[in-house]
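Peer 1: Take a look and give me a structure for this.
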Amino acid sequence: MNLATTIITFLFVFGGIVWFHEFGHYFFAKRAGILVREFSIGMGPKIFSRQKNGTAYTLRWLPLGGYVRMAGWGEDENSLQPGQPVGLVLNDAGKVAQINTSSKIQLPNALPVEVTHSDLEKALTISGYVAGLGGNVQTYSLEHDATIIEEDGTEIRIAPIDVQMQSAKVWQRILVNFAGPLNNFILSLVLFILLVFMQGGVQYTNTNTIGEVVADSPAAVAGLKSGDAVLSVDGEKISSWPDLTTIVAKSPEKALELEVKRENEELAITLTPKAVESNGTTVGQMGVYAPLKTDLASKIIGGFQLFADNSLAIFKALGSLFTSFSLDKLGGPVMMFQYSQEAAQSGLRTVLALMAILSVNLGIMNLLPIPALDGGKIVLNILEGVRGKPISQEKEGLVTLIGFVFLFGLMILVTWNDIARYFFQ
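Peer 2: This next block holds a predicted model:
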């Protein structure tokens, strides 16, 4: 049951943030007039597909996020090979409306053709030998919105040059590339705000008043109550929540003398903080929470503050990679699985917190100016805008390939390091 819960949590967290990232690309590509040939939920072999408004919506077996396939973007393929057998379905005007390249699907009204030449982007023609028509090459024109059935049976639109990524304006391409990380930021912010609402409000720390006392904790045993104001600890004046927590953290299993004000009465209470492990260090814990601000504005502002704090922490972590690089500072799917296991054991709030942190992490990492990442693509878009002309596809492809090889190699090293830490330590 624990393993099943962990797997479900991992798929929910990892799949959710990746799907939301890809949906950002999808939404803004559609708005820019770029053909989205496929939007997939999951990876691997196809379970189901349906084509609507030029996009094939597919469901695939591996529920690990998904992907969006835009015309002329990334590894999108839009060609047929000489000698390739295909079936062509013609419309009433004699133009090709459908190209079948799959051996799994038979179209009874399709012309069997052995391709000699094709241009699915500009001329929109396909030439080849037609069975039963002798040895002459026949050439057919394609409908602009013709579809092609791929080997796995997925039917997608062909991608004429006017609906490809590079035909959109530079600012539109920048927005499409930025939209994935933007969606991750939006998801993270919404989840942090939701967490504050689930918590009941945002902690107010500029006070010495206790908000909640945990049952059976050292504070409860000592007689502290919600609403008590801690005036001093061992004679040291307390004016804010950090003042209190700092002293308590430094005093595990040490008796502390607290001066407490309860309504109009001042009390002397002896409390011994419990010793707990935190990041490899033993600290004291008394079992109290700061009071909460419960008004709507405070909750929303609190969500924004959590988002900002976690974003800043990620930037600091990135900075430390440049000053003292270590694979232990990076994590891949194996580490995410481990975090999912810990979160699943702690409950829904911890799962949502993990999802929020990983989502903003994914957004920031994808904006790094590394070829093959969204940030690298944005840099190329900006360079094109400055130069006033596009970078050659050969150069862009080479730069992207270098970035992909770098990221793939780093992913292998990080994954191996995660496996070593997770299974052998």
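
Peer 1: alpha carbons only for contacts and neighbour counts from here, please
Peer 2: Noted.

Peer 1: need the contact list for Ser324.
Peer 2: By CA atoms under 8 Å, 6 or more residues apart in numbering, the contact list for Ser324 is empty.

Peer 1: go on, Ile7?
Peer 2: Residues in contact with Ile7 (CA under 8 Å, 6+ apart) are 337, 340-341.

Peer 1: in the host helix or strand of it, what's buried?
Peer 2: Secondary structure from DSSP states H and E places Ile7 in helix 2-31. For helix 2-31, a neighbour-count test (16 or more other CA atoms under 10 Å) marks 6-7, 9-26, 28-29 as buried.

Peer 1: Before we compare anything, build this one as well:
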Amino acid sequence: MITDILSFVVALSILVFVHELGHFLVAKRAGIRVERFSVGYPPKLISVQWGETEYCISAIPFGGYVKVAGMADVGTDEVTGEPWEFPSKSIWVRMAVIAAGPAMNFLFAFAVFVLMFYAWGMETVVSTSVDPGEDSVAAGAGLRKWDRVVGVDDSPVANVHEFEAALTLTAGQGMWVDVVRDGQIITFLLPPSSEERYGLEYLLSSTVGAVIEGTPAEEVGLQEGDRITSVAGVPVRSWDDMRIEISSHPDETVLLTWIRDSRPMETPITPVAHSIGDSTRGHIGISPYTTVQVGLGEAIRMSAGSVYSSSLLILDFIREIFQKDRYKELGGPIRIAMLAGETAQLGLRTFLSFLALLSVNLAILNLLPIPVLDGGHLTFLTLEAVMRRPLSVRQREVFQQIGLVIILGIMVLVTFNDLQQIVYHRVLEFFQ
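Peer 2: Modelled structure (predicted):
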């Protein structure tokens, strides 16, 4: 519990600091006076006056704010019309100040992904087994389901990342592909085609990508690249088939067979029992993923893709809340704190990944057109640009009150969901 709380405070403090820093930097750049920059909410613990701005660390760590001159919604003094006040600036400048917070969260997530990919590399599936779609270019060239790609144009291919890189280089101009089929290497010519990946889909075979330390797999000597062929006498080809067989033998010694460098091997192994919900399953400590190092340019490209795909995932979830009643899956501060604690215990890399995803989440949620959020302020400014006059004070107050009701309603819902999940798991534990 202590780890959860501390990890949550650290994560939230970092993300709020980054968000408010965006507002602060653009406001300063635009010549708008920033009276206070606070990490956390009052009462103040530490404050330093530097120029016109008071920098604070406050007692309540769940948030933070910047106090911009002339922004009444954050409790500043009455607007006087001074040129350094927020309302005195053009609509586009004010939009830039508001949008800078979410933009910084996107940039922060991007920077974290770059750091992770460059420092630790990227995870990719080691299996290169493929399934040519019916009537695809690959099928027409002679490839079959479960062919394993081992080379492209005389260059070896050891994982999906390397195969994707080779596909990018050929750019649909055709290529020679070496595959392993029934223990034999066969070469095929794929003709030029605009079909994505020449119609090939990936299959997750029972090939080991990584072996976890201190597990039965390490004890019996399994290595990356080993292709498991049977568990307890049951032939397996896909990762799911293998996983199901291993899961069904917790704490039971079974015979495991595999292929390494074309040589068949076998050994007894005892899957470790793990309780998952109300069932017990066996695990031996292997993963289909391996880690490959990438250069800075590749890390930047992949990070942009990660931010983009994370954004689409969050937007799809928001859409499905209204279309498929997924509101029960919404999590609040309690669930976020639990996830923060869990990822922190799994190591720095996992925690940073969680932090990057949470930063994207914060950016998108802040851009929703709900009054009191940045998206609400941008909506007001858009209306001002269209009507060529700002909303009246009374209109803004009404919309702000509606926004507060919406936010409070969401907070009640997610807190209820969190508590419901906790109670559910406690009841399960009690009856186990």
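
Peer 1: what's the following helix or strand after the helix holding Ile7 of the first structure?
Peer 2: Toward the C-terminal end, the helix or strand that comes next after helix 2-31 of the first structure (DSSP H and E) is strand 36-52.

Peer 1: and that following strand, which stretch of the second structure?
Peer 2: Aligned by TM-score structural alignment, strand 36-52 of the first structure falls on residues 34-50 of the second structure.

Peer 1: Give me the contacts around that stretch.
Peer 2: By CA under 8 Å, 6+ apart, the list of residues contacting stretch 34-50 of the second structure from outside reads 13, 16-17, 20, 24, 27-28, 52-69.

Peer 1: now that stretch: how far from the chain's centre is it?
Peer 2: Centroid displacement of stretch 34-50 of the second structure relative to its chain, using CA atoms, centre = their mean, to the nearest Å, is 32 Å.

Peer 1: Same check on stretch 413-432 of the second structure?
Peer 2: Distance of stretch 413-432 of the second structure from its chain centroid, counting by CA atoms, centre = their mean, is 25 Å.

Peer 1: Show me what counts as buried in that stretch.
Peer 2: Residues 413-418, 421 are the ones in stretch 413-432 of the second structure that count as buried (16+ other CA under 10 Å).

Peer 1: same check, this time on stretch 379-389 of the second structure
Peer 2: Neighbour counts over stretch 379-389 of the second structure (16+ other CA under 10 Å) mark 379-382 as buried.

Peer 1: Which residue ranges of the stretch 51-200 of the first structure form helices?
Peer 2: Along the stretch 51-200 of the first structure, counting by DSSP state H, counting those that start in this stretch, helices occupy 170-199.

Peer 1: how big's the offset between the match of strand 36-52 of the first structure and the first structure?
Peer 2: Compared with the first structure after fitting, stretch 34-50 of the second structure has a mean deviation of 1.9 Å; criterion: mean CA distance after the TM-score superposition for the first structure.

Peer 1: Which secondary structure elements does the lengthiest helix in the first structure sit against?
Peer 2: In the first structure, taking DSSP state H as the definition, the longest helix is helix 393-424. With contacts taken as 3 or more CA pairs under 8 Å, 6 or more residues apart in numbering; DSSP states H and E, helix 393-424 of the first structure sits against helix 333-346.

Peer 1: Which strands or helices does the helix it packs on pack on?
Peer 2: helix 2-31, helix 348-366, helix 393-424.

Peer 1: Doesn't Gly331 of the second structure lie inside a helix?
Peer 2: No - using DSSP: H, G, I helix; E, B strand; the rest coil, the assignment for Gly331 of the second structure is coil, not a helix.

Peer 1: That one and Val412 touch, don't they?
Peer 2: No - using CA atoms under 8 Å, Gly331 of the second structure makes no contact with Val412, being 10.7 Å away.

Peer 1: Which of those two has more residues huddled nearby?
Peer 2: More neighbours surround Gly331 than the other of Gly331 of the second structure and Val412, with 19 against 13 (other CA atoms under 10 Å).

Peer 1: Quick check: the aligned residue for the more buried one in the first structure?
Peer 2: So Gly331 of the second structure corresponds to Gly331, using TM-score structural alignment.

Peer 1: Now which residue in the first structure aligns to Glu224 of the second structure?
Peer 2: So Glu224 of the second structure corresponds to Ser226, using TM-score structural alignment.

Peer 1: should've said Phe110 of the second structure
Peer 2: Phe110 of the second structure maps onto Leu189 in the first structure, by TM-score structural alignment.

Peer 1: So that match versus Ile364 of the first structure, what's the distance?
Peer 2: 13 Å (CA to CA, to the nearest Å).

Peer 1: neighbour count winner among those two?
Peer 2: Remark: of Leu189 of the first structure and Ile364, Leu189 carries more neighbours, 23 against 19, as counted by other CA under 10 Å.

Peer 1: Now do the same contact list for that one.
Peer 2: Neighbour list for Leu189 of the first structure: 303-304, 307, 356 [criterion: CA under 8 Å, 6+ apart].

Peer 1: Just give me the residue right at the centre of the second structure.
Peer 2: A centroid search over the second structure (CA atoms, centre = their mean) returns Leu357, at 4.1 Å, as the residue closest to the centre.

Peer 1: Now do the contacts for it.
Peer 2: Contacts here follow CA under 8 Å, 6+ apart; on that basis Leu357 of the second structure touches 109, 310.

Peer 1: residues contacting the residue in the second structure that His21 of the first structure lines up against?
Peer 2: By TM-score structural alignment, His21 of the first structure lines up with His19 in the second structure. When contacts are counted by CA under 8 Å, 6+ apart, His19 of the second structure touches 100-105.

Peer 1: Then Phe106 of the second structure?
Peer 2: If you count contacts by CA under 8 Å, 6+ apart, then Phe106 of the second structure has 307, 359-360, 363 around it.

Peer 1: Buried among those residues? Make that a ChimeraX selection.
Peer 2: One line in ChimeraX is enough to select the buried members of those, burial here meaning 16+ other CA under 10 Å:
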select :307,359,360,363
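
Peer 1: Please produce a markdown table containing the contacts of Phe106 of the second structure, extended by distance to Glu266 of the second structure.
Peer 2: Listed next are the contacts of Phe106 of the second structure as a markdown table, based on distance: CA to CA, whole Å:
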| residue | distance to Glu266 of the second structure |
| --- | --- |
| Val307 | 43 |
| Ser359 | 47 |
| Val360 | 46 |
| Ala363 | 51 |
